[in-house]
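In: starting from these lines, generate the structure:
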Amino acid sequence: MKIARIDIEGTARVGIVDADRVQPLTGGTDVVDVLAATPADRVQLVEEARDGAPLLLSETRLLAPVQPRTLRDFLTFEEHLEGSLPLLGAKEPHPAWYEAPHFYFTNTNAVVGPDDPVAVPPGCRMLDFELELAAVIGRPGRDLTPERAADHIAGYTMFNDWSARDLQGAARPAGLGPVKGKDFANGLGPWIVTADELADRRRGGLLALDMHAEINGVPVPGGGDTSANMAWSFEEMVAFASRGADLLPGDVLGSGTCGAGCLLEHWARTGIEEPPPLRPGDVVTLVVEGIGSMSTRIVPGVEPVALGKARVGQRRRARPW
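Out: Below you'll find the model as predicted:
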């Protein structure tokens, strides 16, 4: 089943995608309820919640398929890590990367759907995309094993982890993460494909989905990647994320960028900005086997509001040390 959120006369509704049509569900249906249902109950829920005739998908505005409470982004593709090292000021991956599937939290207020444009963030001159696969949680869980985690994944979607590389680099020395370099847009879509629909695409405990990106209709050099190259499975990622923490229906976990899944890798490997940073008018298309494609147009942003430098030399209170 392909679960979407659609815009009908300014109201967000759940829709079920079937080929070139999308079936709206009643206004009281929440996407989290559909995700939380078992496959059998989900079919019954959808049948009972049908509302009107199917719509042409080409004439329907798609919203982000879920508005997650939390959005964790991992880094599970070793090729992407290795390809990015020169611009990260490192020669080899840190040993800590091999010990656990680490992640960072990103901005859930900046989630955009497949039909939304992305504006160049203020002050950015090196805008980049990042092609990722993402799991969507369907059942709450805490302190899960990888085996139990499988029952908590409702389905999968695409994730475009938009990145302002120059803003990200400027903040890195402060040691606080990507900061404004990742704060402006997180693309999800075009819909959620339920886990049972992808069960036959598993290889060695991992989903094996071909992935590639295009800019203005031209494939990005490198030939893309496959999710079979992830260093950890989504079940292992979910288990790690649930250690001492509650995962709730609708939470999203991104795989991290696949190999050749962004411009940064090309810049790092070749030493030149080719393909060039994204500019207004460019269209970025992500394609993932078994899920579909998602195209996003870049539009102009605004200039940053000027701020002063840090206030230094402030008076210190008397301390006991």
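In: hey, let's count contacts and neighbours off CA atoms from now on
Out: Noted.
In: how close does E130 get to W191?
Out: Remark: distance between E130 and W191 (Cα to Cα, to the nearest Å) = 18 Å.
In: ok, the two, which is more surrounded?
Out: W191 (30 against 22; other Cα atoms under 10 Å).
In: doesn't that one lie inside a strand?
Out: Yes - using DSSP: H, G, I helix; E, B strand; the rest coil, the assignment for W191 is a strand.
In: ok, and the closest non-adjacent residue to it?
Out: Leaving aside its chain neighbours, W191 sits nearest to A4 (4.5 Å; criterion: Cα to Cα, 6 or more residues apart in numbering).
In: also this sequence, please, to line up against the first:
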Amino acid sequence: MKLGSLKEGGRDGTLIVVSRDLTHAVRATGIAPTLQAALDDWHNAAPRLNALYDEVNAGTAEGRFALDLNALAAPLPRAYEFVDGSAYLPHVERVRKARGAEVPASFYTDPLMYQATSAGFLGPRDPVVVPSEDYGIDLEAEVLVVTDDVPMAVTPEQAAGHIQLVGLVNDVSLRGLIPAELAKGFGFLQSKPRSALSPVLVTPDELGDAWQDSKLHLPMRTWINGQWFGEAECGVDMQFNFAQLVAHAAKTRPLTAGTLVGSGTIANQDTAKGASCLAEQRTVETLRDGQPSTPFLKYEDTVRIEITDAAGQSIFGAIEQVIAPLKR
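Out: Take a look at the predicted model:
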């Protein structure tokens, strides 16, 4: 099934069940007022939401309405926790090679992960507001999963059963601020503003054969200002699958229902597939030409991120955003 949230009903939106083709929806407030409420009682809510999903697709759901994607908030407008990994090591390898550094052996056995911003997510059509273009504005096209309650110290095999939803995220980065923050040895803060989520999140069964081994096996397509930027394969070169990432996050603490776990920027060894972030493209250019030529994003630039199925149908809906200045 496919779930989203309308920009109504307060800060956490109103839960809706969305048709498979993303054209219609119905409010699910008779089951749960918000997606977080549904996740808190997922065992009971999921079967009822699935039944409503069947009705929406059949055109028989009471209150069914034509869906305007511009009316959508993030499916989870705010979440208890968002942890983001860096599961695609070709990106890490290239970045380190560009600055003459080796990849530590531990990176191949122990996932990279940081605590990301979860207090608020941008909707799929909301602008990315940044105080200055000089901050080095970058997109990061990623896949993420949402869990139910995950016990502490689960194994990857156990963690796979706690993945309830899958979606996309534009994990916005401010590259000009990252070096100074990392030099302090205490992680990201100012360099990681709010991220945007795809219009809907979907259950893994909705993905069919594209969901295998806790990975999504489809290309991540990105465009900047309407021009093709990349279509890296999500299921290729992913060093750690989502079950491993969830287990890593839960090693010493339980995860609350509604926790988001990100994959990190999608990247392949085959650079002909393009890139999913500007830092990756700039690194490829540096290794090839000695210096980068692709600029970071500027005000009025547009970004589109989307994954389609084998028939070309959008699965999660597209994230479509414009870069905008902060109005003071």
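In: hang on, the earlier thing: what is the equivalent residue in the second structure for the residue nearest to W191 of the first structure?
Out: In the second structure, the residue matched to A4 of the first structure (TM-score structural alignment) is G4.
In: now swap in E79 of the first structure and tell me
Out: Per TM-score structural alignment, E79 of the first structure is aligned with P90.
In: check G175 of the first structure too.
Out: Using TM-score structural alignment, G175 of the first structure pairs with G185 in the second structure.
In: tell me how far its match lies from V92 of the second structure.
Out: 18 Å.
In: more neighbours: which of the two?
Out: Neighbour count, other Cα under 10 Å: between G185 of the second structure and V92, V92 has more, with 16 against 8.
In: and the closest residue to A64 of the first structure other than its chain neighbours, how many neighbours?
Out: Once flanking residues are discounted, A64 of the first structure sits nearest to G113: 3.7 Å by Cα to Cα, 6+ apart. By the measure other Cα under 10 Å, the count of residues near G113 of the first structure is 27.
In: tell me the contacts of G113 of the first structure?
Out: 62-65, 187-190 (Cα atoms under 8 Å, 6 or more residues apart in numbering).
In: which one of those has the most neighbours?
Out: G189 (30 neighbours).
In: now D213 of the second structure. Nearest residue, chain neighbours left out?
Out: N241 (7.2 Å).
In: could you do A134 of the first structure as well?
Out: Distances taken as Cα to Cα, 6+ apart place G254 nearest to A134 of the first structure, at 4.2 Å, with adjacent residues excluded.
In: corresponding residue for the one you found in the second structure?
Out: By TM-score structural alignment, G254 of the first structure lines up with G262 in the second structure.
In: pretty sure that match sits against L144.
Out: Yes - under the criterion of Cα atoms under 8 Å, G262 of the second structure makes contact with L144 at 4.2 Å.
In: contacts only, for the closest residue in space to L69 of the second structure that isn't next to it in sequence.
Out: Nearest residue to L69 of the second structure, sequence neighbours excluded (Cα to Cα, 6+ apart): P199, at 6.9 Å. Residues in contact with P199 of the second structure, defined by Cα under 8 Å, 6+ apart, are 4, 69, 72-75, 123-124, 316-319.
In: which one in the first structure is aligned with P199 of the second structure?
Out: Match for P199 of the second structure (TM-score structural alignment): P190.
In: measure that match to R202 of the first structure for me?
Out: Relative to R202 of the first structure, and taking Cα to Cα, P190 of the first structure is found at 21 Å.
In: got it, and N160 of the first structure?
Out: 22 Å.
In: so which of the two has more stuff around it?
Out: Per other Cα under 10 Å, whichever of N160 of the first structure and R202 has more neighbours is N160, with 30 against 13.
In: counterpart of that one in the second structure?
Out: In the second structure, N160 of the first structure lands on N170 (TM-score structural alignment).
In: that match touches A141, doesn't it?
Out: Yes - taking contacts as Cα under 8 Å, N170 of the second structure lies within contact range of A141: 5.0 Å.
In: so what's G223 of the first structure up against?
Out: 212, 260.
In: before we move on, back to that, which residues do N170 and A141 of the second structure both contact?
Out: Common contacts of N170 of the second structure and A141 (Cα under 8 Å, 6+ apart): I305.
In: which outside residues touch stretch 211-228 of the second structure?
Out: 141-142, 160, 204-205, 210, 229-236, 241-243, 266, 276, 301-309.
In: how far off centre is that stretch?
Out: Here stretch 211-228 of the second structure is found 11 Å from its chain centre; the criterion is Cα atoms, centre = their mean, to the nearest Å.
In: okay, buried residues for that stretch please.
Out: Neighbour counts over stretch 211-228 of the second structure (16 or more other Cα atoms under 10 Å) mark 211, 214-224 as buried.
In: any idea how far apart the tips of it sit?
Out: Start-to-end, stretch 211-228 of the second structure (Cα to Cα) is 25 Å.
In: which parts of the stretch 51-200 of the first structure are strands?
Out: 55-56, 61-63, 71-74, 103-105, 111-112, 118-119, 127-128, 131-137, 153-160, 163-164, 186-194 (DSSP state E, counting those that start in this stretch).
In: rebuild those strands as a markdown table, extending it with distance to I272 of the first structure.
Out: Below are those laid out as a markdown table (distance: least, Cα to Cα, whole Å):
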| stretch | distance to I272 of the first structure |
| --- | --- |
| strand 55-56 | 43 |
| strand 61-63 | 36 |
| strand 71-74 | 27 |
| strand 103-105 | 28 |
| strand 111-112 | 30 |
| strand 118-119 | 24 |
| strand 127-128 | 14 |
| strand 131-137 | 21 |
| strand 153-160 | 23 |
| strand 163-164 | 17 |
| strand 186-194 | 26 |
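In: between those strands, which one is closest to H266 of the first structure.
Out: In terms of Cα to Cα, the element of the strands of the stretch 51-200 of the first structure nearest to H266 of the first structure is strand 127-128, at 11.2 Å.
In: which residues sit against the closest one?
Out: 120, 162-165, 262-264, 277-279.
In: between those residues, which sits nearest G27 of the first structure?
Out: W162 (31.2 Å).
In: that closest one: neighbour count?
Out: Neighbours of W162 of the first structure using other Cα under 10 Å come to 21.
In: give me the nearest residue to it, chain neighbours excluded.
Out: For W162 of the first structure, the spatially nearest residue (Cα to Cα, 6+ apart) is F129, at 4.7 Å.
In: this completes my enquiry, with thanks.
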